[in-house]
Structure formats: C-alpha cells, structure tokens
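[1] Build me a model from this:
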Amino acid sequence: MTGPAFRRATSADLPAIVALLADDVLGAARERPGDPAYDDAFAAIDADPNQFLAVVEDGGRMIGCLQLSFIPGLSRMGLWRGQIESVRIAASHRGAGLGRRMFEWAIEQCRVRGCGLVQLTTDKARPDARRFYESLGFAASHEGMKLSLTTVTAPAPPPPA
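    Just a heads-up that it's a prediction; the model follows:
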C-alpha cells in the first residue's frame, strides 16, 4: 500500500476539484459546480508556470486538492513567496493526517522553487483551520484584507471591446 499520491491537476479533474471546494459550509455558498467559468480559470492556472494546482489521490479516488502560487517580489531582497490556497480534503478523509501531509508536500514544493516564505489566508469563520496552521508553524503575523470586485451570484461582465 503506497498511500496518497500528489500530482498536477488535469482538466479531467476539474469537476472533482470543484466538488471538493463546494463540500463545506463556506464553499457551498460560493461555488457552483458545473459553471463554465471554472474551465477558463483552470486554463489560466494551467498555462501559468507560477501556478500549481495539485490533487491528492488514493486508490484512484481524488481525496484532496490545493493551489500553490509562486510569487516573485522585490521586498525582502527579491524574495519569492509560496501562497497556499483552496485547500480541501474529502469529508471521508478528514481527521486522518492527510492535511498535514498535504502541507508538508506543499511547503517542500515551495522550497524546491526557491521560495523563502510560505503564506496563506484562512477565513475567520474557520478557527479549527487556524489552529491547524499554527500547529504547522504558521504565525498570524499580518492582518489580511480583501475587497470583493465580483459576486458569486453574477459573473463579471466582459471587458469593453
């Protein structure tokens, strides 16, 4: 038995990834499985060498996903950062240590890419997630802020021609 395997997502994985993203209280309110907007988003992620959409499989079944973004910067003497987002674990596999393995894998990918810092954001409505991230060594060193430019209920209009 080899256990979970990590790999780059393919377009065939997209429905299962979106289903994972929608499979919790917050995701259920903001995701719309089957929406064609996901196809465009996947194509953009897949075409960008600084993006890595990862899936975790076990026994041929997708049991987790996350997105890594490798961000160049000028501050901290040109330090690259790894950003971890969209972390989800299938409900049937939660609480069994898969999250820790996923983060260890993701942090190692950031090291391989030369990142000097790994960062993430977590919704304030997820106190358990925050405790988990702190157990991995993450520190709440900054106050994150967001400005929503679109709503989940209506897609953004196309840019002017």
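[2] CA atoms for contacts and neighbours, from now on please.
    Fine.
[3] Stretch 136-153: how far from the chain's middle?
    13 Å (C-alpha atoms, centre = their mean, to the nearest Å).
[4] Please apply the same query to stretch 21-36.
    Between the centre of stretch 21-36 and the centre of its chain there are 14 Å (C-alpha atoms, centre = their mean).
[5] do stretch 57-64 as well
    Worked out by C-alpha atoms, centre = their mean, stretch 57-64 lies 16 Å from the chain centre.
[6] and that stretch, which residues are buried?
    By 16 or more other C-alpha atoms under 10 Å, the buried positions in stretch 57-64 come out as E57, M62, I63, G64.
[7] next one: stretch 46-54
    D46, Q51, F52, L53, A54.
[8] wait, which of those residues is closest to R100?
    Of all the buried residues of stretch 46-54, R100 sits closest to A54, with 14.9 Å by C-alpha to C-alpha.
[9] In this structure, where's the longest helix?
    As assigned by DSSP state H, the longest helix anywhere in the chain is helix 98-112.
[10] Other residues contacting it?
    L68, F70, R81, G82, I84, I89, V118, L136 (C-alpha atoms under 8 Å, 6 or more residues apart in numbering).
[11] out of the buried residues of stretch 57-64, which are inside strands?
    E57, M62, I63, G64 (DSSP state E).
[12] In contact with the last one, which residues?
    Right, G64. I17, L20, V55, V56, E57, V87, R88, I89, A90.
[13] ditto for the first one
    The contact partners of E57, taken as C-alpha under 8 Å, 6+ apart, are P4, A5, F6, I63, G64.
[14] Another sequence for comparison is provided below:
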Amino acid sequence: MSTIEIRPVRRQELVAVVNLLADDALGQGRERADGDLHPDYLAAFEAIENDPAHEVLVAVANDEVLGCLQLSFLPGLSRRGMWRGQIEGVRVARSARGQGLGRQLVQWAIDACRQRGCGLVQLTSDTRRTEAARFYESMGFTASHVGFKLDLPQAR
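    Got it, this is the predicted structure:
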C-alpha cells in the first residue's frame, strides 16, 4: 500500500466518506449515498468543523479516501472529571481491507486522545459486526459495557 496520510476530512471528500459509511449491509439502510450530499451531511460537517472537540479523519493514499472515522473529545464528571475519546464510524474501503489501514487509523485516534489528556478511549460497534469486535479486541479494547440506543424518528 502507498504512503497513507491521516488528516481531517476536506469538504470535497465528504461524498467519499458517506460512500464508505454506506458500503455494507448496515450502512446501506442508514446512509444516503446517491452521489449528491444531502444537506444534513453538510450541516453535520459544518458543526464538526467548527467545534474543536470533534473531527472526522480520513486515511488518504494517492488522493483516494480509503478510510475514515469520527473522533470526539468528551468531558465528564465521572471518574474524577476524566476526559474520554469517543471513536465512531470507523470504515475502510473494501479495496484496502486486511492491510493494516484500520489499525493505523484507530491507533492515530488513540494517540490523539493521549495527547489531549483523555483517560480512556471508547467506541461502540454494532453487535452484528463480529469481525469489527475481534479487530477492536486485538487492539486492546474490552467489551466492558452494554450499550443502548434509542432511535428518535425525524422528518427528513
């Protein structure tokens, strides 16, 4: 694999990121990857771009977006006011899987959390993503909690 650059996403790369998010059975049902960016994606990007506690990172080689994740830094009162890093939306292009790119991307995020003074890094993964669970465990994450989500239907 070519040299990988990990950096914040650029507006012109958002379609590629949404395509990565939609590139599996779960994502196809949640995302709108029809070539045009839905205004909700642009609004979310602008909010993330304007908030230093959040960023979307991309892994790029030869001007092609091959991976992405969202990283958020969360203050909390529990654990003596400890900050947490929250990783979401980790995706690697099918063509780049199995080459260590996901590990490199997640490790970059972990290192960023350390630099920001976070005491832990957390993430969630859909229980149907069994390979993802094995991947995160291989990086030292433990399935220590049960997560719950409540969908709030919105008019779109």
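[15] rewinding a little: among the contacts of G64 of the first structure, name the ones in helices.
    Checking the contacts of G64 of the first structure against DSSP H, those in helices are I17, L20.
[16] Is it possible to get a markdown table of the contacts of G64 of the first structure that adds distance to E108 of the first structure?
    Shown next, in a markdown table, are the contacts of G64 of the first structure (distance: C-alpha to C-alpha, whole Å):
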| residue | distance to E108 of the first structure |
| --- | --- |
| I17 | 22 |
| L20 | 23 |
| V55 | 15 |
| V56 | 15 |
| E57 | 18 |
| V87 | 16 |
| R88 | 18 |
| I89 | 19 |
| A90 | 22 |
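[17] are any of the contacts of G64 of the first structure buried, and which?
    Here, 16+ other C-alpha under 10 Å leaves I17, L20, V55, V56, E57, V87, R88, I89, A90 buried among the contacts of G64 of the first structure.
[18] Can you name the two of those residues that sit furthest apart?
    Maximum distance among these (C-alpha to C-alpha): 14.1 Å, for E57 and V87.
[19] ok, S95 of the second structure - how many residues close by?
    If you count neighbours by other C-alpha atoms under 10 Å, S95 of the second structure ends up with 8.
[20] Then the one 5 residues further on?
    Residues within reach of G100 of the second structure, counting by other C-alpha under 10 Å, total 11.
[21] Map it across to the first structure for me.
    Correspondence of G100 of the second structure to the first structure, assessed by TM-score structural alignment: G97.
[22] if I line the two up, what does P39 of the second structure land on in the first structure?
    In the first structure, P39 of the second structure lands on P36 (TM-score structural alignment).
[23] And Q115 of the second structure, by the same measure?
    Q115 of the second structure maps onto V112 in the first structure, by TM-score structural alignment.
[24] Show me which residues of stretch 108-118 of the first structure are buried.
    Of the residues in stretch 108-118 of the first structure, those buried (16+ other C-alpha under 10 Å) are Q109, C110, R111, C115, V118.
[25] Can you give me every residue that contacts the residue nearest to G117 of the second structure when sequence neighbours are not counted?
    Excluding its sequence neighbours, the residue lying closest to G117 of the second structure (C-alpha to C-alpha, 6 or more residues apart in numbering) is W83, at 7.0 Å. By C-alpha under 8 Å, 6+ apart, W83 of the second structure lies in contact with F73, L74, P75, G76, G117, C118, G119, L120.
[26] Could you check how far W83 of the second structure is from Q115 of the second structure?
    Using C-alpha to C-alpha, to the nearest Å, we find W83 of the second structure at a distance of 11 Å from Q115 of the second structure.
[27] tell me which of the contacts of G64 of the first structure is nearest to R131 of the first structure?
    Looking across those and measuring by C-alpha to C-alpha, the closest to R131 of the first structure is V87, at 14.9 Å.
[28] right, and the closest one touches C65 too?
    Yes. Between V87 of the first structure and C65 there is a contact under C-alpha atoms under 8 Å: 5.7 Å.
[29] Can you check which part of the first structure the strand or helix carrying L69 of the second structure sits on?
    Element membership for L69 of the second structure, per DSSP states H and E: strand 64-74. Counting by TM-score structural alignment, strand 64-74 of the second structure pairs with residues 61-71 of the first structure.
[30] Give me the mean deviation of the matching stretch from the second structure.
    Comparing stretch 61-71 of the first structure with its match in the second structure after superposition yields a mean distance of 0.4 Å (mean C-alpha distance after the TM-score superposition for the first structure).
[31] quick one on the thing from earlier: and the two most separated of the contacts of W83 of the second structure?
    Those two in the contacts of W83 of the second structure that are separated most widely, counting by C-alpha to C-alpha, are G76 and G117, at 12.7 Å.
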